[in-house]
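# With the input below, show me the fold.
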Amino acid sequence: MPKKLIKRIMPDNQRIKDNKHLKIFGALLHNPNLWHMNRHSVAKAFAVGLFFAFIPVPFQMVLAAGTAIMVHSNLPLSVALVWLTNPFTMPAIFYFCYSVGAWLINAPVHDFKFEANWQWIADSLSSIGPAFLLGCGVLAIIFSMLGYFGMQLLWRYSAVKAWKKRNKNDK
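Below is the predicted model:
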């Protein structure tokens, strides 16, 4: 089940190879292991994509693609999962990261209005920066681990369910 669902929503690999931002990887994109759908490549893709979704840096997709190439995870899925943090979800997710970071360092949570510009970021780094960056790092690790092990379990469950159904039909 996970394989069919993922294949249905995954973009075409030729379209990804032709992406102007991913051209820097050149011939590395032609490694067939980056396009296979199996339990291990998909689980690693969830770990990579979810990790970089929580890291507040520009060019998250390029970082996810580079890491996917290095660890031989499914490249399209790694890059697509970065879009968990998109312009609509980013303020809520990053506020949650800040809240977790403030809780971890036992700092008071200040109310602020997120603005997507460099001046706001520069002004805010001194006041909310440490808690925000700590929260982003901790949640990146937690969600990447949850994604990896969750996908391993879901894939395994789906395979066992299919085996049982096949054995039942054979009798």
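# switch to C-alpha atoms for all contacts and neighbour counts from now on
OK.
# how close does Gln60 get to Gly137?
From Gln60 across to Gly137, the span is 14 Å (CA to CA, to the nearest Å).
# could you pull out the helices for the chain?
Applying DSSP state H to the chain gives helices spanning 2-9, 13-17, 39-53, 60-71, 75-81, 90-104, 118-124, 129-170.
# Turn those into CSV, columns for mean neighbour count.
Formatted as CSV, the helices of the chain follow (neighbours: other CA atoms under 10 Å):
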stretch, mean neighbour count
helix 2-9, 12
helix 13-17, 14
helix 39-53, 28
helix 60-71, 20
helix 75-81, 25
helix 90-104, 19
helix 118-124, 12
helix 129-170, 17
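# how about this one, so we can line them up?
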Amino acid sequence: MPRRLIQRYLPKPETLRRKKSLRCVSHFIAIPALWQVSRRTVGNAFMVGIFCALLPIPAQMLVAAAGAWLLRCNLPLSIALVWITNPLTMPVIFYSTYRLGTWVLNSPHRDVPDHFSAHWLATQLADILPPLLVGSIIAGVVLGGACNVLIRLIWRWHVSRQWRRRRRRRAQ
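As a prediction, this is how the structure comes out:
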């Protein structure tokens, strides 16, 4: 069931290879291990995708794709999970990771002024960036690892429930 549910919503590698815009990465898309749906590949894809989503960097999807390639986990799922940080959720997530970083580094946090401007951000960036990076990495590792474990436990529970149902049906 989890495998069929996930495969229903993921794109097919053949359709992506035919797209002209993706021809430069068609050799990368053709790796079968990046399209497998199993407990291990889906759990690792959640870990990679959520870790990359919490990084305050541009091109998070490319980092997630590289992570999926390195760990041989599900490529489309890890890239899709990066969109947890979208323009609506990004301020809340990055402010939370910034506050986590200030707490870990034991440094004072900067309050946003009443009139936020690019000039204020440019002058404060040297003070904001270290806690933001530290908090993002810590949150990414913790949440990514927790999601990996949770996905594997849910998958195992679901499979064992299916086995019990099958056993009961056969006994009747």
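# returning to what we had before: quick check: which of the helices of the first structure is nearest to Leu28 of the first structure?
Leu28 of the first structure lies closest to helix 60-71 among the helices of the first structure, at 7.3 Å (CA to CA).
# which residues are in contact with the closest one?
Residues outside helix 60-71 of the first structure that contact it (CA atoms under 8 Å, 6 or more residues apart in numbering): 21-22, 25, 28-29, 34, 44-45, 48-49, 52-53, 74-75, 78-80, 82.
# Just send the helices of the first structure back as a markdown table, with distance to Phe112 of the first structure too.
What follows is the helices of the first structure, written out as a markdown table (distance: least, CA to CA, whole Å):
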| stretch | distance to Phe112 of the first structure |
| --- | --- |
| helix 2-9 | 36 |
| helix 13-17 | 37 |
| helix 39-53 | 21 |
| helix 60-71 | 24 |
| helix 75-81 | 27 |
| helix 90-104 | 9 |
| helix 118-124 | 9 |
| helix 129-170 | 12 |
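# can you tell me how far the closest residue to Ile84 of the second structure other than its chain neighbours sits from Trp83 of the second structure?
The shortest distance from Ile84 of the second structure to any non-neighbouring residue, by CA to CA, 6 or more residues apart in numbering, is to Ala53 (6.3 Å). Remark: distance between Ala53 of the second structure and Trp83 of the second structure (CA to CA) = 7 Å.
# Repeat that for Leu100 of the second structure.
21 Å.
# what's the answer for Lys12 of the second structure, then?
Distance from Lys12 of the second structure to Trp83 of the second structure, by CA to CA: 19 Å.
# Which one's more surrounded, these two?
Per other CA atoms under 10 Å, whichever of Lys12 of the second structure and Trp83 has more neighbours is Trp83, with 18 against 12.
# which position in the first structure aligns with the more buried one?
When the first structure is aligned by TM-score structural alignment, Trp83 of the second structure is paired with Trp83.
# Touching, its match and Ile55? I think so.
No: Trp83 of the first structure is beyond contact range of Ile55, at 11.7 Å (criterion: CA atoms under 8 Å).
# center of the second structure - which residue?
Gly49 (1.7 Å; CA atoms, centre = their mean).
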